[in-house]
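> the sequence and its predicted three-dimensional model are supplied below.
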Amino acid sequence: MRKWRNVIVLGIVLVALVAAYFLLKGQENAVDPQASATSTPTAGENPDAVKMLDLERDNIVKIVLKYADREVVLNLEEREVETEVEQEDGKVVPSTYIEKVWVTDAFQVDQTTVNNILYGGVNAVTRRLIDTEPSDLSAYGLDKPVTVTFTDKAGNSRTIEVGTSTPSGDDYYVRKGDGKEVYTLVRYLAEYLAPGPHDLISRQLYHRQDLTEEDMTELTFHRDGELVFSAYLKKAPVDWQITRPLEISANLQNLDRFLRGLSGLKASRVVDDRTDNLAAYGLDNPRYVLEYTLDGQSYVLRLGNKVGSAYYAMMEGRNLVYAVNADSLNYLDTPLRDVVLFMIYVPSIFDTSRLVIEIDGRRDVLEMDISQELAEDDVYIFNGKAIKDKEARTLFRRYYQGAIAISGDRLDLEAKPEGKAEVRLTYTSKAGEVTVVELIPTPDGYGYYAMKNGRYTGLVLGKRELDKEDKGIRKSYENFVSYLNELEE
């Protein structure tokens, strides 16, 4: 037994030694995840490594970028920023704080891009010395470089010139503004250091970045030069009403695609800041125009040509052409019928005190005072007779539901209804507001035009709508009256 025990111990030791060998071997061959072919060299490692900027980042207060056709001056300033703070009692109150931001008079600055410029400048250490006495700067793109000048609080200024990329594309040619020598600088630092002029412009479309669909209160949508619809938030948070080309409740499920998409819209890039050739972007006669109110601010968004996965876009009041992701605008071809709620009028039974139903030569009067809890002392009166039976009360409510369930099945905005109504529903709310729904026969015998308070809603419904087996008004009346008759027998 002792012999086998020794063998097992030796086996365990052998396995441990083998594992240790491969572990050490793996460490020899492992690659440092922080190291790469494009890592920035240091002066101690590379004799050609020269630090291009000797200013402290936190002391830099001004950056001037010169391009072939423009100069951009950026200054670091303190600005008061408005925000909201939730107190201990849960109340949200306005608040302000001070932050340092980069600004210019010409446009709103993209702060991330400027921070990249600073990063590129303070970390700019050259990789190779290419030419000590260059005779032809055009060979390096340094005859017309992008120049970046940093100035600190003490007034010290340093300039870095950025030319074209090397043939391999891994580096860019650079030199100090007060020097002759041409060096190479790793690509990502050079591109941070000298962004394109449009990259300096903020891509933020709105006055706040945290807006949601709940901040939107108005929306008008034009497509191909014609109005699709206008709508507004009638009652927060979800009661939206369409006002043009017809007055009717909105189908929030489909309208919400507009609200979410627009409130969260972001530009992927600034394409142009000179808008003298809008036709090139399809913005001289944009196909889509959306006017809306977000957090009390009005915006007009124009959308032009679609190129790849983006639309060209403009915001009214800004001479900027943006590119916006087409995926966030996938609702632009939604037809009006998908935004309309085809229900003619849907008041809650808990908010209604009286409903008069005139149909088939009959006039029924439903009076009610019903609570959300459906208590025993709730009031149900049908044609002057109080309803106490539990099942009868359920059928009373179903009759009411049959009335409010009457809905259109198509739109006809060109029709001009004439004639006498065959069905009339008169609702009186607990607040005393009266709403009248009337159904006027269509001349082709198909069904009815739906009217509300004497105005055509734009909705047409087939005659079969009144005879549905599950919730049709005729069937619910038949079930209700049949049960009442059984109670009397």
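Everything's here; your move.

> every contact and neighbour count from this point should use C-alpha atoms.
OK.

> next SSE after the lengthiest helix in the chain?
Using DSSP state H to define each element, the chain has its longest helix at helix 2-29. Next in sequence after helix 2-29, counting helices and strands by DSSP states H and E, comes strand 60-66.

> can you pull the buried residues of the longest helix of the chain?
Residues of helix 2-29 classed as buried: none (neighbour count, 16 or more other Cα atoms under 10 Å).

> run the chain-centre distance for that helix.
59 Å (Cα atoms, centre = their mean, to the nearest Å).

> so which elements touch it?
Contact here means 3 or more Cα pairs under 8 Å, 6 or more residues apart in numbering; DSSP states H and E; on that basis helix 2-29 packs against no helix or strand.

> name the helices or strands packed onto the host helix or strand of I381?
Per DSSP H and E, I381 falls inside strand 379-382. The elements that strand 379-382 packs onto, with contact taken as 3+ Cα pairs under 8 Å, 6+ apart, are strand 362-369, helix 390-404.

> nearest to K62, out of these?
helix 390-404 (66.6 Å; Cα to Cα).

> about what we covered before: just how off-centre is the next helix or strand after the strand holding I381 within its chain?
Following strand 379-382 in sequence order, the next helix or strand is strand 385-386 (DSSP H and E). Here strand 385-386 is found 53 Å from its chain centre; the criterion is Cα atoms, centre = their mean.

> ok, second structure coming up, stack it against the first:
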Amino acid sequence: MKTKRRTLIVLLVFVLAAGAALALLTHANQKAEQAASEAEDGSIPLLDVTTATLESVSIQYGGETLTLRPSDDGWTLTEDPAYHLDDSACNTIRTALAGMKAKRQLEAQPGEDYGFDAPQLVVNVSAAGESTTLTVGAENPVTGDVYVRREGGDAVYTVDAARFRCMEQTKAELFGAFSPAGITVSNIEAVRYTLQSGETIKLQSVSQPTEADSTTYQTVWQLTDEPDAALDTGKTDALLAALAGYVTGQDTAADLSACGFDAPLVTAEVTTADGTVTLTYAIGTNGYYMMVSGDSSVYTVDGQTVQALCLTARQLKADT
């Protein structure tokens, strides 16, 4: 009986010991996984910045310096306040900077410049009244990390290169497409446009019943001077879409002559319930451009937009 009891006690001790060993092993594995995760994501603080405390970020890239400032109304480019930035792209940059951490801290070796003599990026971050400058050097071809140095220090850090990819954009690439005239197809009531030839075409929208004696109405476009002429709806739809379309670029200090505004292709007066705005389209040395009344910027548009607007009254008709 005593022998059996001793055997049970030994077995119980063995089970308890095995359980303790398993618990220690599980804990060790969890710590190892956590350490691996931290190594992958970075655990060495580089910037004391959050999305809420960021005041500005100045990026030197591709020969340009762009200083981006957030506000309640979106982002502003300090070097060109009238420039329309892509708020989404700027928000991505802010997110990448928030709580940025390095994977490793290295002691700079003599004779190694780590790409800092010709850096990919120089990023100055202002947050909560403090300013920090990061110089981004070469990329390690094995790990895919970039070498980073903080101004005022000699240490070299390695950071996931993906953190900085969103900052490798020129001013043109940070442009946010939009409609500078602020009009939509649905709120256009009338259009009067003049071609380079001197011909002026006037269009107006009218409500007509969908069928005889119908109480349901639809909007129909017609030539003001020839209201009975049937129009090609595909062409009129394209014309209206072109007037309300988004621009693809902006120059706040363009040479108007070089952009062709001395002899514009078409000038359109667009009337909505809010009033009338004038859009002028031209062809220049590098493409097609548009200007909006009350706005000194020159905007880039595609050729299809301009072609949709350069139709004569005869070409708008359904039988042509």
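It's in. Small disclaimer: the values here were computed from a predicted structure and weren't measured.

> which part of the second structure matches the strand holding I381 of the first structure?
Following TM-score structural alignment, strand 379-382 of the first structure has no partner segment in the second structure.

> go through that strand and flag the buried ones.
V379, Y380, I381.

> wait, isn't the last one in contact with D369?
What that stands for is I381 of the first structure. No - assessed by Cα atoms under 8 Å, I381 of the first structure is found out of contact with D369, at 9.2 Å.

> can you list residues touching both of those two?
Common neighbours of I381 of the first structure and D369, counting by Cα atoms under 8 Å, 6 or more residues apart in numbering, are absent.

> so where do the helices sit in the stretch 251-400 of the first structure?
252-263, 336-339, 390-404 (DSSP state H, counting those that start in this stretch).

> packing partners of the first one?
Pointing back at helix 252-263 of the first structure there. helix 336-339.

> now the longest one
In this structure, helix 390-404 of the first structure makes packing contacts with strand 379-382, helix 473-488, judged by 3+ Cα pairs under 8 Å, 6+ apart.

> deepest in the core, which of the ones you listed is it.
strand 379-382 (a mean of 18; mean count of other Cα atoms under 10 Å).

> quick one: that strand to chain centroid distance?
48 Å.

> try stretch 226-244 of the second structure
With Cα atoms, centre = their mean, you get 32 Å for stretch 226-244 of the second structure.

> how many neighbouring residues does K317 of the second structure have?
As a burial measure, K317 of the second structure scores 18 neighbours (other Cα atoms under 10 Å).

> does it touch A229 like I think?
Yes - look at K317 of the second structure against A229 with Cα under 8 Å: they come within range, at 6.8 Å.

> returning to that earlier point: looking at the helices and strands packed on strand 379-382 of the first structure, spot the one closest to K266 of the first structure.
helix 390-404 (40.9 Å).

> any idea which helix or strand comes after that closest one?
strand 410-411.

> which strands and helices lie in contact with that following strand?
Taking 3+ Cα pairs under 8 Å, 6+ apart as the contact cut, strand 410-411 of the first structure packs with strand 455-462.

> where does the strand it packs on end up in the second structure?
Strand 455-462 of the first structure covers no residues of the second structure once aligned (TM-score structural alignment).

> quick one: the strands in the stretch 151-300 of the first structure?
Along the stretch 151-300 of the first structure, counting by DSSP state E, counting those that start in this stretch, strands occupy 157-165, 171-176, 182-186, 216-223, 226-235, 239-244, 248-249, 267-272, 288-294, 297-307.
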